[in-house]
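Asker: need a structure here:
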Amino acid sequence: MAATTATAAPVTSSAPAIRLPAVHLILSDAGCQPLIEQYGRTQTTDTARALLADLRARLLAARAEGGAASNEATHAAAGAAIDTGTGTATDIPALLAMLAERLQRSNRSNLRAVFNLTGTVLHTNLGRALLPDSAVQAVAEALRWPMNLEWDIDTGTRGDRDNLVEELLLELTGAEAATIVNNNAAAVLLMLNTLALGREVIVSRGELVEIGGAFRIPDVMTRAGAVLREVGSTNRTHLKDYAEAAGPQTALMMKVHCSNYEITGFTKSVELPELAPLAKSHQIDVAVDLGSGTLVDLEQYGLPHETTVRETIAAGADLVTFSGDKLLGGPQCGIIVGRKDLIVQIKKNPLKRALRVGKLTLAALEPVLALYRAPDLLPERLTTLKLLTRPAAAMRAQAAAIAAPLQAALGASYAVTAEAMTSQIGSGALPVDQLPSFGLVIRANGKASNALGRLEQRLRALPLPVIGRVAHDALWLDLRCLNDEQQEKFVAQLALLEQAGA
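Answerer: The predicted structure is shown next:
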């Protein structure tokens, strides 16, 4: 029997033809001229073409799925007044509004200001330390003018960029010399590569730390060309462990600040005042990675004690590495201070040029260091310390002022309460210490699926994104890092939050 072939009926559609205005009609409209002046003709033209192509594709897809009725829904979603009877876009102002929104979005900076309401003051993902006004002004000046970065004005000859801040560092730490690189990991890498290439570095197993971004001391040692010699155990290391490991191949004994964690219970570690004499008896240098290096005793400001760089030098360290953008409260950089002969060697390493800092970092670092000459005024002038010592009463009053407008913006789906909470310093500094704080806690009313997740997303979508933390079935907004100027901006954009939830 011969096979029969079915013939498909021709597809007919009563949907109107799709007609969009030509690009030149949009560009020639008077309403487009401000966009051309702001973004340039080339970018505006390319974006207009892309917009029209997207609209055409959406309209074609809608017509294929359901004709004019589906087209009408697509028109509404697109926000352009396109006549569903003729398929012609007659409302060019609507298209211009879409074009303006696209241009604005594509030109928005990827690096944006946010509200840090996480409760972590030195938040690595949010840029760590905020600079004081004196540093901000110095950076702005360095952006506008040529600077004597490597030029000795007194002699009229080439200078050393480290000299711009070295005198201040020596004054504040008691060290003999100093050098600056782009972060503390670079400082550790450069130090090890210079002084321990192909030789052993003795480190307690309890100090082989990993911090954010999978930065591990053993990995850095390998990349630096040093040979790790582990001693002791995770929880207990004794002086005799260092003594037994010391030998002709030993370049350094190294202590590492235990960032982000603390070992408690049956523990023993060898402190620097005990280790330094042993190292010197074997003619071995001692290096200390302080991580979050502080230049003042934080206890005088009511904060937990953290070993200072000066204390570390005085206890016998030959070299100390630490960050500029953590407890110090300055720009991102790594600082190495210590014996002059060792610093001289480090500065001769070719890697130093690859890891050196530019004029903006030095412009910011110098005024921050200068603030430490007046420690009694530091809580008022150093932004990081100002945030860390902020009174809970100030945050409580702030929470009371914000709670009502936030509740009004969120509506009955959520409950906003002002509550006590705890902040943390962050970035590995004093990892187990908490700071009494105050803020707002948002809980979802009812059992709507992922209500807190949706709210957290809406907060992040605001012009100034709000970054909080979700924990214990609530969204927590810690107000420690929200100053008075930021509070006004926070409240001002709550109307947008209300519209987004409508």
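
Asker: going forward, measure contacts between C-alpha atoms and count neighbours the same way
Answerer: OK.

Asker: quick one, what contacts E456?
Answerer: Going by Cα atoms under 8 Å, 6 or more residues apart in numbering, E456 touches I467, G468, L475.

Asker: Give the other helices and strands that the helix or strand harbouring S423 contacts.
Answerer: Element membership of S423, judged by DSSP states H and E, is strand 414-426. On a contact count with 3 or more Cα pairs under 8 Å, 6 or more residues apart in numbering; DSSP states H and E, strand 414-426 meets helix 392-410, strand 429-444.

Asker: so the helix or strand just after the last one versus strand 429-444, what angle?
Answerer: Using DSSP H and E, the helix or strand that follows strand 429-444 towards the C-terminus is helix 451-460. With axes from the mean of the first three to the mean of the last three Cα atoms, to 10 degrees as the criterion, the two stretches helix 451-460 and strand 429-444 enclose an angle of 110 degrees.

Asker: Give the next helix or strand downstream of helix 451-460.
Answerer: Next along from helix 451-460, by DSSP H and E: strand 466-467.

Asker: Distance from that next one to the middle of the chain?
Answerer: Between the mean C-alpha location of strand 466-467 and the chain-wide mean there is a distance of 13 Å, by Cα atoms, centre = their mean, to the nearest Å.

Asker: Contacts for the next helix or strand after that strand, please.
Answerer: Using DSSP H and E, the next helix or strand after strand 466-467 towards the C-terminus is strand 469-471. The contact list for strand 469-471 (Cα under 8 Å, 6+ apart) reads L117, T118, L452, L475, W476, L477.

Asker: here's the other one to compare against:
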Amino acid sequence: MNMKSFPIQDWLQQNTIINVSGTMTALGASMVPEEIRQCVDESLGRFVNMDALQAEASSTIAQSTGAEAGCVTASVASGICISLAATMTGADLGLVEDLPDTGKVSKNEVAILKGHVVNYGSNINQKIRLVGATPVEVGTVTVAEPYQLRHAITEKTCSALWVVSHHTVQSGLLSLPTFIKLCHEKDVPVIVDAASEYDLKIFIDMGADVVLYSGHKFLSGPTSGIVAGKTALIKAAYMHQSSGIGRAMKAGKESVVGAIAALQRWEKLDHRNLHEQEYKNLTQIWKGLSKIPGLCLEELPDPTGNPITRIKVSIDSTVSGLGIGELCKALYQGNPTIVVRDHHIDLGFFEIDPCNIKPGDPATVIRRFQELQSLLEDSTPESSRTGTLGPRRSDYDIKGIPMVNTGNV
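Answerer: From the prediction side, this is the model:
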């Protein structure tokens, strides 16, 4: 059969996106390299024993992460669910079948820093509740002290969840080593959501009991979640995926094979060369955008320590009154569609991420910005006073009394 006869082929070609946002699930996360696609394609034409395939995955995950064992699930969100469930039931199949009913479970509370209660597409506390557990938020959004974590842990605490993400509060909270130490003092296992992190060993080395990685972000595999950790917890988590609440989150052979191939490729990848090429692409974009009046550019490191440099783009309010959100929208609605990293447009900037830039993309990105230069030029600056006393988000009323711009309240 001729594959080109399927309408989906045309749809894909007509709806291609230039992704300078990063490894975002909403955009399909990453482009799967040919060598991984070949492994997945090989699996699609075969029958396999799924338990044996997951055992092979466990060996690969252990080698890549330094964990005792591992398994592959549908996504990191799924991994959160089956890992939390494992800390509630252990390998008791009766309790596995009971969840989310926790009537016979002795421990069902999960400690999580309030500054880690984020929305990454859905509220992370929902994943805790989904398996019948109760989230216990520690501290305040901006402050978490050791005594607050000790106070939150009780005889009903089954585990503690730590989230590594640019979405979390980045200061004022406990460090991960301190979090692990305090939890382990009370025999509470720690689960780390490291979905978007490059370093596959650091969290196990720190003492985390379970670590979760996305198989389809930086690893560039098909959609999957990689669960790495202590053997007993992995066995219990896999029981939930096979026979319990995680059955709805199971991974097919193509996802498991893809995750294994992605990990094996990661071990052989020339990371330094890859990052040099990413930065070369970023530098090309910087040079092009720096010639456009009204744009302010700054290089930023990744907030969680990944080996990524991004360009922060804002608009000089003394030159143009165009809102940064309007520029994002114009880039998205153009041809081709360009999606920027827009997490901080409420703070007046977006970012350009080089991770998923393809050959030819930098020139196209520059061209699209150049085509939108008239938007910047035609938008009158909000106030002639702006910038005379340095960057501010305020003005003066007719009596000369300071007043804050309403958009910043």
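
Asker: Okay, angle between the strand holding S423 of the first structure and helix 451-460 too, please.
Answerer: For strand 414-426 of the first structure against helix 451-460, the angle by the same axes, to 10 degrees is 70 degrees.

Asker: Buried residues, strand 414-426 of the first structure. List them.
Answerer: Using 16 or more other Cα atoms under 10 Å as the test for burial, strand 414-426 of the first structure gives Y414, A415, V416, T417, A418, E419, A420, M421, S423, Q424, I425, G426.

Asker: Regarding the residue mapped onto L169 of the first structure from the second structure, which helix or strand does it belong to?
Answerer: Counting by TM-score structural alignment, L169 of the first structure corresponds to I61 in the second structure. Using DSSP H and E, I61 of the second structure maps to helix 50-65.

Asker: remind me, longest helix of the first structure?
Answerer: helix 41-78 (DSSP state H).

Asker: And that one, what does it pack against?
Answerer: Other elements packing on helix 41-78 of the first structure under the criterion 3+ Cα pairs under 8 Å, 6+ apart are helix 23-28, helix 92-107.

Asker: Give the other helices and strands that the longest one contacts.
Answerer: In this structure, helix 92-107 of the first structure makes packing contacts with helix 41-78, judged by 3+ Cα pairs under 8 Å, 6+ apart.

Asker: Quickly find the element holding S83 of the second structure.
Answerer: Counting by DSSP H and E, S83 of the second structure is found in helix 76-89.

Asker: Contacts for the helix or strand just after that helix next, please.
Answerer: Counting by DSSP H and E, the element after helix 76-89 of the second structure in chain order, helix or strand, is helix 93-98. The contact list for helix 93-98 of the second structure, computed with Cα under 8 Å, 6+ apart, reads A85, T89, K104, V105, M239, H240, S243, G244, I245.

Asker: For the residues you listed, could you give me a markdown table that also reports distance to H166 of the second structure, neighbour count and secondary structure?
Answerer: Listed next are the contacts of helix 93-98 of the second structure as a markdown table, based on distance: Cα to Cα, whole Å; neighbours: other Cα atoms under 10 Å; DSSP: H, G, I helix; E, B strand; the rest coil:
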| residue | distance to H166 of the second structure | neighbour count | secondary structure |
| --- | --- | --- | --- |
| A85 | 26 | 32 | helix |
| T89 | 31 | 26 | helix |
| K104 | 37 | 11 | coil |
| V105 | 34 | 18 | coil |
| M239 | 32 | 23 | helix |
| H240 | 29 | 29 | helix |
| S243 | 34 | 13 | helix |
| G244 | 32 | 22 | coil |
| I245 | 29 | 22 | helix |
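
Asker: What is the neighbour count of the residue lying closest to L113 of the second structure once chain neighbours are set aside?
Answerer: Residue nearest to L113 of the second structure in three dimensions, not counting chain neighbours: V138, with 4.5 Å by Cα to Cα, 6 or more residues apart in numbering. V138 of the second structure is flanked by 25 other residues according to other Cα atoms under 10 Å.
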